[in-house]
Every structure is written in structure tokens, then in C-alpha cells.
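Asks: How does the following fold in three dimensions:
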Amino acid sequence: MQTTDIGNKEEGKVWHRKPTPSNTGVMVTVIRSAAAYQSKTVRFLHVTFDTTGDSFLAGDHHGNIYVLDITRNRFRLVQKTGQACTALAFNLRRTTEFLVALADYSIKCFDKDTKQLVSWMRGHEGAVSSVSVHGSGRYAISTSADTAQLWDLDTFQRKRKLNVRQSVGIQRVFFLPLGNTILSCFNDDSIFAWESDTLFCKYQLPVPDEGPRIHYKAFAVTRDGKILAAGGRSNLLHLWCLDTRQLLRVVQMPPEVRSVRQLEFLPDSFDGGASQTLGVLSQDGVMRFINIQTCKLLFNIGSHDDAITSATVSPNGRHIVTIMDNGSLNIYSVQCLTQDYNKPPPSLVKVVSGGECSALTMKVKSEGVQRPAKNSGRRVKTKVLRPPAVPMTDDKENELPDGLNKKRLVTLLKAFGEYPAKYR
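Replies: Down below sits the predicted model:
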């Protein structure tokens, strides 16, 4: 595993030699040392991938925004905001633009190529914890503890504002994939679905009556928008079917998990958006990836000594970027992490091996090859025939087929004047 210190560089290589992922799956660790203190580092706070999954944005505590391109092995400083960011998101319609929520409760839109400020959006009275962009790239939702605001990214005007009672509080509000539905999750574990254009309430998921309250804190939705995973102050996970609005399954994590910090589905190229692998980041800094159908633990990343604070999965499912407890970035290769359970199935071709009485053994005779006779139950000894000894070079010219040799042939020709017809 190699480490790259980007320091005060404005651009450079993410790695200096071809990554060879370690047993932990880490391709490279990225840190940023402080200018005046080489022993101190500036913490990274947030990461977000673009739609291709080949590059991602990373914002640090000093307000610097970097773009790291994994495919091209390049990093570049694209903005100095001067204050810590609280959320990051790409503008899906204009792919060079990105949104950054800042510590002063505002949201700014920048162009990563020109480094110019595109727009400045204000209206929140608390820190923005998340920014969700609609699949079309037309709208964005920003969420703080007391309000969620819907923005038109063509005009950068606020379109709607969702206020809640102070006694409830908002956990998260975000767009569902493949549709115009907004999902809002509140502190009392209630979840509502809204029409994005009219903010008409489409449905509410029933709050489970049985079992202890989970106190939802973390949410994840599959790419097809059909399965919602929710977790919180418990080692239990709820899996909801959003089509039927029913609780599909309750998954109990291992005893080491006491609370869930973050949930992320790991997409697969051939699953049609119905992701089966769910990453669960718990309070111990370990992210455990499980199969939601079989409930089997597939692999882990992070450890007690090298704890993960947050994680982001690329849309193509090839890489995972984690922010570690020490403020560094780890870039993981998913292929390396999944190679143990993604092994190809065993070959369908089976080789028939026989014992001492193999039915496929064939007896070789000097006249040719015959099919084996039926075994009457007695043990058949198979004799290995060796090729006849090669005659000496001096006798080769006297050897003729069918028992004749040159001397006898000469005698017959002298006696009869020709080779007898009866011997032909």
C-alpha cells in the first residue's frame, strides 16, 4: 500500500507507481500535510463521485476542494472556499459544475474547469447536512436539521421549502432514483414520500409497532428505487419494499455492531439496479458488507485501529473511497475485495477416472484393437504391451513382412523362375 501526500500542490499524480491493492483492498492512501507543520495533516471532510464513477470530489477542513481522477491518475485543486464544507454534490446536468454546502449555511455552485463561481444560494438557518440532486439534474434538495429546500438548478432559485415542527426534526430528505419522488425521513422514524413537483404526499411507510425503536439515522436506496435500507441506534436494519410499502425483512448485525452510522448499497453491472450487497458502517469504524437476501457477511473494510468515519461508493461499483478517523482518504478496489466470493463456478467438465477394472480399458493385440469383452466378475489383469525391439541396422534390409526374408525369397525365385502364384 502506498501513501500520497498532496500537501500544497495544486495538481499531480494520485499514485507514483501502479497500485497493487493490499489484502485490505486499499489501492492508495491520500493525505494532505499542513504547510507549516509537516507532522500535522488537514482532515478531509466529504467525498462525492461523478456519474461515471471515474473521478470524485474531496473537500478538506480548510475549504479546499480537489478533484481526483482514478482513471487518469491525476488530482487537481479546483476551488478554495476559505471555510469547511458540510456537503458536496455534482450537478448531474452540467457535469463540470458542483455544489458545495459551507459552514456559513450557504450553498455555492462552482465550475471545476474554469474555477468560477456560478451561483450562491442562501436560505438555511442551520448547517446543511446533505445535498441530493434529481436524476435529471434539474433540481436539488438541501437538508438541515429544521428545513429542507428544493432548488431549481437552471435558475438557482428556491422552488419549495419544507418546514417541520422543532420537536420532530429532519434526518434526511433525498430524491429516489428513476422518478420524481422525494423521500423525507424524520427523527421519530416516520418516512414520507412526496411528489417533487407539487409536494403532494404520496404515501407514508408504517412505523413498525413490534420490537424496539431503531431511531433511524442512516438510509440507502437501491439504484432501481425499490428497496430502502434504514438503520440507527441499534444493530437491527430494516429493509423496506417501496412498491408495496411493506417491511420486507429485519436484519440483525453481529453483536459488535451497536449503532449504524452509514449505509451504502454496492452496485453491480449485471444486477439491473437491484443491488444485493449492502455496506453497513457501525460505531466501531468497521464497514461490513452483507448480502441482503442470504444475510451472509461478505467482507469488511476498516478496523478498530484504522477506523472509517464515512464512505462513498462509486456509481459503477468499482471503487470505494473512505474518510478515515485520522482525516486521510483510502481508495479501495472493489474487485480485490470481492475476488473471494466472485470466483467463477467450477467447471462442468468432469474427467472419468477408473480403478483397476475400468470399463474403458482396452486390450491391445498384435492383430489390432478389439473392444473389451464383458467382465464375468473375475479380476481382469491389464497387460501393458511394449513395442517390439528395434532390429539392428544390419538386418533391416533382410526383413520382409509375413515371415519372409531376402535369402528365402532368392531361393524361391531360382527354383521356380518367379514367385509362385499359390504363395502370392
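Asks: hey, let's count contacts and neighbours off CA atoms from now on
Replies: Will do.
Asks: Kindly provide the distance from L199 to R223.
Replies: For L199, the distance to R223 equals 22 Å [Cα to Cα, to the nearest Å].
Asks: more neighbours, the two?
Replies: R223 (20 against 14; other Cα atoms under 10 Å).
Asks: roughly how far apart are the one residue sitting closest to the centre of the chain and R245?
Replies: Nearest to the mean C-alpha position of the chain, counting by Cα atoms, centre = their mean, stands G317 at 3.7 Å. The gap separating G317 from R245 is 27 Å, by Cα to Cα.
Asks: Another sequence for comparison is provided below:
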Amino acid sequence: MHNTLELHGKESGQIWHRKGTGKNGLLVNVLHSIFNVADVPLKTVHFLQAGFDRNGERLLAVDQRGNVYVFDLIRNKFELVHRTGTSCTAVAFNLRNPSEFLIAMPDFTVKCFDADKKEFVAWLKGHMAPVKEISIDSNGDFCITTSAEIAFLWELKTFERKRKLTITNKNDVCLFRAFFCPVSNYILTCFRDDSILVWDAKNLEFKYQLVVPEKNPPFYRAFAVTNDGSILVCGGKSSYLQIWNLETHKLIKIIELPKAIKEIKEMGFLSQSFDGGSHKIIAMLCQDGILRFADIETCRDLFQIGQENDSIQHFLLSSNGKFCTCTLVSGQLHIYDLATTWKELNRAPSPIVRALRSNEDFHNDTNSQITCSKGSTTTQSSRSRITLSTNTITTNKLAIKKRSHSASDRLQLKQHYATRISDKTSISSSTLDQSAFRNLPEGLNFKKLYKILRFYGEYPTKYRAFIWRCLLRLPENHGAYAALVEKGGHLTFAKLQEQYPLKSRKLLRIMQRVLSALAHWSSIFGETDYLPLLSFPFIKLFENNQLICFEVIATVLFNWCQLWFMYFPNPPVNILGIILN
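Replies: As a prediction, this is how the structure comes out:
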């Protein structure tokens, strides 16, 4: 199970209390919510930008209020290092000084801060439009700040501007990206007309241009370069990936993507051990907000991250290939442990399970095989046919014996269950729709679960939440629940602490959040006095997963409590009459 980190009112602390990964290696879900006086969340402060350091061990993240956090994923700690007061458009670590970082401000400037000393270092001015990217060379000596019309080359030692790349025809050409190419430290500039120009970083001397085929324009929007600087992959508003060799300046491969992928917004190579910088795994953020990983050498789709109901806006891979961070539309920041994901993908196959047969069954099988081998000649004798028929008869007898024995066992089990459970709690198996439980996860069997529940009256504590989660067939609609939570706390439950005093403030906040979501989902629950008492056992059971808690309560209310509200706001006379009789 993944961890959830709430940053409200915190300036430092641990990222996770117990390290564990969820689906696709999700390590931690970072939230920054705003609470009212009653500790009810009102809205979420969205994370906008993020960046890894050179070693891929520290993560820099900035939200829309200008709060700058540094997450140390190795030492398991985070810290609020600066407050800018406004949102930013791009961030990057200063590779020359690991404690310094660069932030692109809304006033078209770039500021440099020191995280350790928590002080202002430098101010880079000159842009006339928002800076959308900050690229730093592999040595940490220079950086490029890019806007839609101009790109500046800065020296990080003195923070002086060295070169300027401008666009003369601003109406037809727009500068998409300008970034350093690894190893060679060439500067690649990519424009709206699909032209890719390569420059020398020292004096901005033009080196060469990649000639794009004129027949079908690729509409480049996303680019990725391997760490050895030899391969460039380009994608955009088309269902194709174009792979260029930067040493020969030629297009070497075109990969056709699945029909579900119509546009690629961002791309990045995933570093692996012992690949020498010649990466093969590429991550693609598509138009549906799902991050897909693929092998460009074997053209094989590996795995994907994200959901359509809570799509990914931006993503970033660490230089060591261990971590991946994603900023979502809902404003959350997800940090993935890709090492765990690779272990799951490369896991050895499960052992083969075979049944141990009795000596009698084995003897019958060998006799039938010998008889078949004797009778496999061109002229089959009547004797072999007789033996075959007798073998089939004996096997049918065995099958009949087994079936009758299992039927008697079932009858004994039913009688035994009837003595253990009263008539009030017994449920007729004919009334259950077993077709609804055919899609249970592997390892779960509805008939066995039904017998366990009838015999013991409950499921084991360790697996109880998981089993009911599967039996109730919860939709796990993250988007719908997030929309209800974003509406904030309901006025009915603002003073919940006075009516139901709880020692755990965490449990109280979760209870307020779930009850408020139920009241926003249906207004009648905002006027139901007994809803907190009814929901509390479920909230305590599913304390670590509020979405499942909400959906379980909603399922119970919708399927088994419908008749309770027939005479609302009066008491349910029909239900009370049934209880009295």
C-alpha cells in the first residue's frame, strides 16, 4: 500500500512512516490541502513544477502558492526551503552547487536560491515572455533559459549572460525547446515548423540541421535524447515516433504507435544499469494523461502509469532511473519507485502445481496407454476395441463414484451449517446471483467465501477488508470522489467534534471528509442524524483508504438502506414495524 503525505502546516518531516509501494510502484502521494477552522479540507494547492538533482536522489517541487519543497528520497525526509509567494513556470537544480536551485518567475525573470542557507543568490533578467524551460549542461557551468521568442545562455559561475538566440520571423516560427545535448554539450533548438537546429554551446556557432521529410509533417512537440548523446527521439501530434542518429544526422527508424495514442505531450528516456547511456526504454506522456513505457529496440509496450479520471499533466524521470514523479490534474504529486516496478515485471514465473494421483488411477492410465499402443496398427483387432471400451467403462464408474461421494459431502456440509447458524442469518444460495462474482481476483472463489461466511460468521481480520472490497465490486472512481472532496466540508459536520468527541484527530478529519462527501453526493445525507453512527465502523476499518471507505458506505446505503428514507424526515415506520413484528 502506498503512503500519503499531507503538507498542510508542515515545514519538515518524514516522507513516509513505513516504506511500501502501491500500484505500478507508487511510493507516496503528496497533497497540500487547505483546511478551515474545523479541520475540514476546503481545496487543494496544486503542484506545478518538479525537478531532480544530478544524482536523482533529491526532488524539488513547487506548488501554485510558491512553496518550494525539497524531498530527499534516500534519507526519507522533506523540507520547506523557500516561499516565493507566486507560482512558477520552470524549476531546475544548479548542478554546480547542489544546494542551489533556479526558479522561473511569472514576471519573466529567473531567480536563484540557496536551499541550505535559505537565501537569495542571483537574479537573471532579459526575457519578454514566460520562461518555459531551464536546461543545465552536464558539467554545471552553463544553463539555457527558453521562452517562446528567445533563448539565453548563462554562465552559472558568475550568473552572466553570454549568448542570445533570437527569432527574426516571430509570426511563423515559435521556439518550442532549447536544451543541452549530453556528452557533446551541443544545444538543440526545436521550432514550430518541425525544424531542428544544432549549435555549439561555447560560441553558439551553427553546426547542422536535421532534415525532416516534407511529405508528412510530424508536428514535433516532444523530444528525448539518450545520455550518450547519440540518439534523438521525436514525437508530437501524430501516431509515429521518429528516431534520429545524431552522429550521422539521419533518420534511422520510424515506430508506429497504437491507435489509442494520438498525441505525445512529453517524452524521456529511462536509465538502466549497465546500458552505458544507450537507453532503450522510453516514457511517453500521451493525450489521455497516461504515462506509457515502451522499448524502442523491440517495439514492445511494457507498462503504463496513471488513470484517465485523474490524468498526468507533467512527469520527470530521475537520472539514475530509480524514481519518477508525476504532477496530476487534481494537483497531487505522485512519486513512483521504478525499481520495484521492474522487479515485478521481471519476476520469475510461479512454480508448476500438479496433482498427486492414486496408484489405482495411475494403473488404469498406463493400461489404457498400452492398449492404445497395441491397437494403433493399421488393422485394429476386436480385442483391442473391447479393452478400450472396458477401460472407458471403468473410468466412467470411477467418475460416478466420485460425483456421488462429493454430493453426499455437500449434503453433510449443508446439514452441519444449518446446525451452526440460525434460521434468521441463513441465506438461500439460490437467491444469490453467482454470475456477478465470476470476475473475482485470482485466488478468490465465491463458493468457498460463501461457505466460510456461513460457517464462521465473518472473514479473517487480516483479509476482511480486501475480501469485501472484491465482493462488493467497488468502482474505485477516483475522479468522482476527488470532485466531491474538492467541494470542501459540509456545514452539517463542521462541529462533529462536539457531538462525537474522538481522541484521534486523524480519524476525526477522515470522518468529516467522508461524511461531507456523502452529503455532497446526496443532500438527504446532510440531514440524517444517525449517519455518523452508521458510518463510523466502516471509517475505522478503511481508515487508510478514504475512497474505498466512501464507496463501501455508499454501496450499503444504496443497496440495503433504500427503504429507510421512504418517510423522511419522519422515522422509517416500515422498518420499525418489521422489527416489532
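Asks: hmm, back to that, would you check that the residue nearest to the centre of the first structure makes contact with P267?
Replies: Yes - using Cα atoms under 8 Å, G317 of the first structure makes contact with P267 at a distance of 5.0 Å.
Asks: Look at C470 of the second structure and say how many residues are nearby.
Replies: Using other Cα under 10 Å: C470 of the second structure sits among 14 other residues.
Asks: State the three-state secondary structure for the residue lying closest to A294 of the second structure once chain neighbours are set aside.
Replies: Nearest residue to A294 of the second structure in three dimensions, chain neighbours excluded: D301, at 4.4 Å (Cα to Cα, 6 or more residues apart in numbering). For D301 of the second structure, the assignment made with DSSP: H, G, I helix; E, B strand; the rest coil gives strand.
Asks: So which residues of the second structure form helices?
Replies: Using DSSP state H, the helices of the second structure run over 338-345, 359-374, 382-420, 446-456, 464-471, 478-486, 496-499, 505-521, 531-541, 546-560, 573-580.
Asks: In the first structure, point out the residues matching the shortest one.
Replies: Aligned by TM-score structural alignment, helix 496-499 of the second structure corresponds to no residues of the first structure.
Asks: Check the fifth one too.
Replies: Per the alignment by TM-score structural alignment, helix 464-471 of the second structure matches no residues in the first structure.
Asks: R318 of the first structure maps to what in the second structure?
Replies: Per TM-score structural alignment, R318 of the first structure is aligned with K322.
Asks: show me what contacts that match?
Replies: 56, 337-339 (Cα atoms under 8 Å, 6 or more residues apart in numbering).
Asks: Also C85 of the first structure?
Replies: Contacts here follow Cα under 8 Å, 6+ apart; on that basis C85 of the first structure touches 45-46, 59-61, 63, 100-103.
Asks: May I see the PyMOL selection of the buried members of the contacts of K322 of the second structure?
Replies: Selection command for PyMOL covering only the buried members of the contacts of K322 of the second structure, criterion 16 or more other Cα atoms under 10 Å:
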select buried, resi 56+337+338
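Asks: mind giving me a markdown table with the contacts of K322 of the second structure and columns for distance to L316 of the second structure?
Replies: Formatted as a markdown table, these follow (distance: Cα to Cα, whole Å):
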| residue | distance to L316 of the second structure |
| --- | --- |
| G56 | 10 |
| D337 | 12 |
| L338 | 12 |
| A339 | 15 |
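Asks: that older thread, and the residue nearest to the centre of the first structure, how far from F270 of the first structure?
Replies: 11 Å.
Asks: what touches both of the two?
Replies: With Cα under 8 Å, 6+ apart, G317 of the first structure and F270 have no common neighbours.
Asks: Can you find the partner of the residue nearest to A294 of the second structure in the first structure?
Replies: So, by TM-score structural alignment, D301 of the second structure is matched to L297.
Asks: Many thanks, we can stop here.
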